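**Q** Pasting the sequence and the predicted model now:
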Amino acid sequence: MEIKADSLYSQLQALASEANGGIGQSQPLVTNPSSQNFGDMLKEALDTVNSMGWESRDAQRAFEMGDPNLSMADVMITKEKAGIAFEATVQVRNKVLEAYKTIMNMPV
């Protein structure tokens, strides 16, 4: 299985847009990827995944406390979106570690 960085990045942006859909105007993670360094782009992506996790936890807690504005379906969708984003992040991490190990094992 081959993961393309551009397609993965666009999928992460789409997940972030969907997650922010009910909250207000969704903004892309990066307006021009070439104008930022990789570290900044990675930090923004991780912050987005982290905020999705916190939103999921807050929605669960609000539902448990009896918030009439939240349905079980809304809570489950929020939780699944956060789970998918986290799983995608773990897969990216695994690919980066695999690439690092391959590069480190190359003879010079």
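**A** Thanks, I have the structure now. Note that the coordinates shown come from a computational prediction; the quantities given were computed from them, not determined experimentally. Numbers count the residues shown, from 1 in each chain.

**Q** all contacts plus neighbour counts: C-alpha atoms, from now on.
**A** OK.

**Q** quick one: S71 from L15, how far?
**A** According to CA to CA, to the nearest Å, S71 stands 21 Å off from L15.

**Q** ok, now G83?
**A** G83 is 11 Å from L15, by CA to CA.

**Q** higher neighbour count, those two?
**A** Legend: neighbour count by other CA atoms under 10 Å for G83 and L15, higher for L15 (19 against 16).

**Q** what helix or strand does that one sit in?
**A** Mapping L15 onto the secondary structure by DSSP states H and E places it in helix 5-19.

**Q** Same question for A59.
**A** Take DSSP H and E as the rule and A59 turns out to sit in helix 38-64.

**Q** go on, P68?
**A** Using DSSP H and E, no helix or strand contains P68.

**Q** another structure for you, compare them:
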Amino acid sequence: MAITAIENYLYGATPVTTQREPQVDATQGFQSMLDSVMKLMDDTNAQIKNANREQVAFALGETDNTHDLMVAEKKANIALQYTVAVRDRVLEAYQQIMQMQI
């Protein structure tokens, strides 16, 4: 990672992760939101699998690059935290919908 990329990350110029916020189509409603959350979960799962592959490669001695290992683990951790936050918001929205009186 170049120095400029680190400076951009530290000072907020560009985000490091590639996670996308779920995009919700207003005409489709709640189902659209659930579909976008499922895509987010797939992205998170891919990040975790990548981190696991890096861990196995490092443990087997196939690579000695700790930098890539730590970056993969950090990306997976951030993706998981983001997914948990989105899940909490979805559950909160669902509970509010269920409490509405018709």
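**A** Alright, I've got the coordinates. Bear in mind the structure is a predicted one, so any value in this text is a computation, not a measurement.

**Q** Just give the TM-score of the two.
**A** The TM-score (TM-score structural alignment, normalised by the length of structure 2) is 0.64; 82 aligned residues with a CA RMSD of 2.9 Å.

**Q** any idea of the angle the helix holding A59 of structure 1 forms with helix 5-19?
**A** 30 degrees (axes from the mean of the first three to the mean of the last three CA atoms, to 10 degrees).

**Q** ok, the closest residue to P22 of structure 2 other than its chain neighbours - contacts?
**A** Beyond its immediate neighbours in the sequence, the residue positioned closest to P22 of structure 2 (CA to CA, 6 or more residues apart in numbering) is S36, lying 5.1 Å away. For S36 of structure 2, the contacting residues are 22-24, by CA atoms under 8 Å, 6 or more residues apart in numbering.

**Q** now these in a markdown table, with distance to D43 of structure 2 and neighbour count?
**A** A markdown table is the format used below for the contacts of S36 of structure 2 (distance: CA to CA, whole Å; neighbours: other CA atoms under 10 Å):
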| residue | distance to D43 of structure 2 | neighbour count |
| --- | --- | --- |
| P22 | 11 | 16 |
| Q23 | 14 | 11 |
| V24 | 17 | 16 |
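
**Q** tell me which of the residues you listed is nearest to V71 of structure 2?
**A** Distance to V71 of structure 2 across those (CA to CA) is lowest for P22, with 23.5 Å.

**Q** Quickly find the element holding the closest one.
**A** With DSSP H and E as criterion, P22 of structure 2 is part of no helix or strand.

**Q** Compute the number of surrounding residues for the alignment partner in structure 1 of M100 of structure 2.
**A** Superposed on structure 1 with TM-score structural alignment, M100 of structure 2 falls opposite M106. M106 of structure 1 sits with 7 neighbouring residues when counted by other CA under 10 Å.
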